[in-house]
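Chemist: got a predicted model here, sequence first, then my questions.
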Amino acid sequence: MSLVINHNLMAMNASRNLSTSYSALAVSTRRLSSGLRVGTAADDAAGLAVRELMRADIKSLQQGIRNANDGISLIQTADGALQIIDEKLIRMKELATQAATGTYNSDQRLIIDSEYQAMASEITRIANATDFNGIYLLNGNLSGENSAHSGAGLASTGPLKVHFGTANDCSEDYYYISIGTATASALGLGHATGAANGKTISTQALAQASLEALQDAIVSKDKIRANLGALQNRLENTVSNLEIQAENIQAAESQISDVDVATEMTEFTRQQILTQAAVSMLSQANSLPRMALSLIGG
């Protein structure tokens, strides 16, 4: 290579190597400081696309877990109210058994019936008042077949839809909570408008006949509670599955996105040495043209 002064090719080469090493050093610094291997699309375009889809699924699954837990809370609210209704039904059967015996006169049976009717009214009040976040649970609003659900309006109708998946596939992403009506009239009890069994225990015959209606009411209530219990177990299993699924996707996302600190620190050290060496050589290369002065001066 000729000794020239117009073009310092060695300095240009050292400067280019310095720029390359310094850029790589900057990338390693960014990765180590952020903890991310893929910080921009330029780092790994395909990996970035996969990572963002995974992140969307992770967030959706985490919200699905919260949705399922809200569903469990809703079920527990309904079951707690049904437990109180259960106590009222047991008391009503006790009163019917009391009125069915012949040791009470008509006035006493009317007194017994007044408490019976009060219990029926309380059952209806509980059923109509029990709500979760403004959604009434036991008044029949959530009863019916799954096909009766409609979310087209501002307020959904029919069975309650619990959505927990990342898409909208009914077999994977949601199912319904249907809760039967638990008012006294729906259970066939109280508020006499005639002599129907279970409506009143004002006479010995009606009291005796009401015992079977009360038994049926207790069974109907138990079916509602059993269905809710099964749904709660299902939702709890769903939460466990979603947590495992979110954890596994998070692990896969980490493999794509997160930096291996040990490997990247090795690269950082290498680029740091190369950068320092390039700075040193650039300084030396810049001083080489001065040798021409010795020739000119001689």
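Modeler: Yep, that arrived.
Chemist: contacts, neighbours, all on C-alpha from now
Modeler: Noted.
Chemist: helices or strands up against the longest helix belonging to the chain?
Modeler: Longest helix of the chain, by residue count under DSSP state H: helix 45-100. Counting contacts by 3 or more CA pairs under 8 Å, 6 or more residues apart in numbering; DSSP states H and E, helix 45-100 packs against helix 106-129, strand 131-132, strand 160-163, helix 204-257.
Chemist: what's the following helix or strand after the shortest one?
Modeler: So the one you mean is strand 131-132. Scanning forward in sequence from strand 131-132 by DSSP states H and E, the next helix or strand is strand 135-136.
Chemist: what about versus this one:
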Amino acid sequence: MKLHNQTMIAFSVTRYQKNDRTMEKTIDKLSTGLAIRRASDNAAGLAVSETIRAQVRGLSQAQRNMQDGLSVLQAANEGLNNVNGLLQRGRELAVMSANETMTAEDRKASQAELDELLKAIDDTAQKLEFNTKKILGENAPLILMVGANPGQKLTVDLVDTSTSALNLTQASVLTSESAEQLIQTLDEAIIKTTGNLTKIGSYYEAIEHHMANTMVKETNLTSSLSKLVDTDMAKEMMNYISQDIRQNSDQLIVSRINQSAGDALKLFNS
């Protein structure tokens, strides 16, 4: 049996339990670093934070999309440079074969080398791929998602560098006349390939510009999200200390009252 002040103990116990629940939330915030972990923490804040979080993650993925696009353009650039080099060598053969000092056998040897050059051009066009998608073998557009929302896209027009696209399927240096005509055809192919290289460079620059803007947006949104959901560690630490003092005080009050009641019982037993 205990003799105690029911009102004071009931008040202290109630305050202790309330404070215990508050301390649990504070410890949760301190341990996770998050001010909002569940809807009950801040229902409106949670809705806003999840919307911002979706934007941040979308922008992050858009940057990866654009990085893939840059990789495609880098591969296309290398492929076009290779084709350009092959065309330049083909032009040398055409100029050489247009010379009347060449014999028929000489021109046959030049034609054999030219045929291999043309095969190499088609090989580049057909086999240069990124994630199984042809890069230089067709004129299909490459559409990149460069933002977090619908409609934020960039279209990159891929180019066809096959011999048929460059009008080189009938290329011949077997006569001086055909070799001379081929010089003009190769000049046009070189101009077209150089133009494609310029176009690829322009797309590369545009994607880099979009990436820079996306990184700025992501940084700003991440900062806003942090301010909304991250715990103010200094403030929560002060709350924890304050709650700990109150909790210890309530424990002391209940303990002292029970001790006083025990002392009173001893007097009755004397």
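Modeler: Received the coordinates, thanks. Because the structure is a prediction, the values reported are computed rather than measured.
Chemist: any idea what the TM-score comes out to?
Modeler: With the length set by TM-score structural alignment, normalised by the length of structure 2, the two chains reach a TM-score of 0.92; 269 aligned residues with a CA RMSD of 2.2 Å.
Chemist: can you tell me what residue 63 of structure 2 aligns to in structure 1?
Modeler: In structure 1, residue 63 of structure 2 lines up with residue 65, judged by TM-score structural alignment.
Chemist: okay, and stretch 11-20 of structure 1 goes to which residues in structure 2?
Modeler: Using TM-score structural alignment, stretch 11-20 of structure 1 corresponds to residues 9-18 of structure 2.
Chemist: what sits up against that stretch?
Modeler: 246-247, 250-251, 253-254, 257 (CA atoms under 8 Å, 6 or more residues apart in numbering).
Chemist: one more: stretch 103-120 of structure 1?
Modeler: 88-89, 91-92, 95-96, 99, 184, 189-191, 200-204.
Chemist: again, only this time at 10 Å
Modeler: 85, 87-96, 98-101, 121-126, 183-185, 187-192, 198-204, 207 (CA atoms under 10 Å, 6 or more residues apart in numbering).
Chemist: buried stuff in that stretch?
Modeler: Across stretch 103-120 of structure 1, burial judged by 16 or more other CA atoms under 10 Å covers 109-110, 112-113, 116-117, 119-120.
Chemist: repeat that for stretch 66-86 of structure 2.
Modeler: In stretch 66-86 of structure 2, counting by 16+ other CA under 10 Å, buried: 66-67, 69-70, 72-73, 75-77, 79-80, 83-84, 86.
Chemist: for the counterpart of residue 34 of structure 2 in structure 1, which non-adjacent residue is spatially closest?
Modeler: With TM-score structural alignment as the criterion, residue 34 of structure 2 lines up with residue 36 in structure 1. Spatially, and ignoring its direct neighbours in sequence, residue 36 of structure 1 is nearest to residue 258 (4.4 Å; CA to CA, 6 or more residues apart in numbering).
Chemist: just residue 69 of structure 2 next, same as before
Modeler: Using CA to CA, 6+ apart and skipping the chain neighbours, the partner closest in space to residue 69 of structure 2 is residue 144 (6.9 Å).
Chemist: ok, now which ones touch the counterpart of that neighbour in structure 1?
Modeler: Residue correspondence, TM-score structural alignment: residue 144 of structure 2 in this structure matches residue 162 in structure 1. By CA under 10 Å, 6+ apart, the contact list for residue 162 of structure 1 reads 64, 67-72, 173-177, 235.
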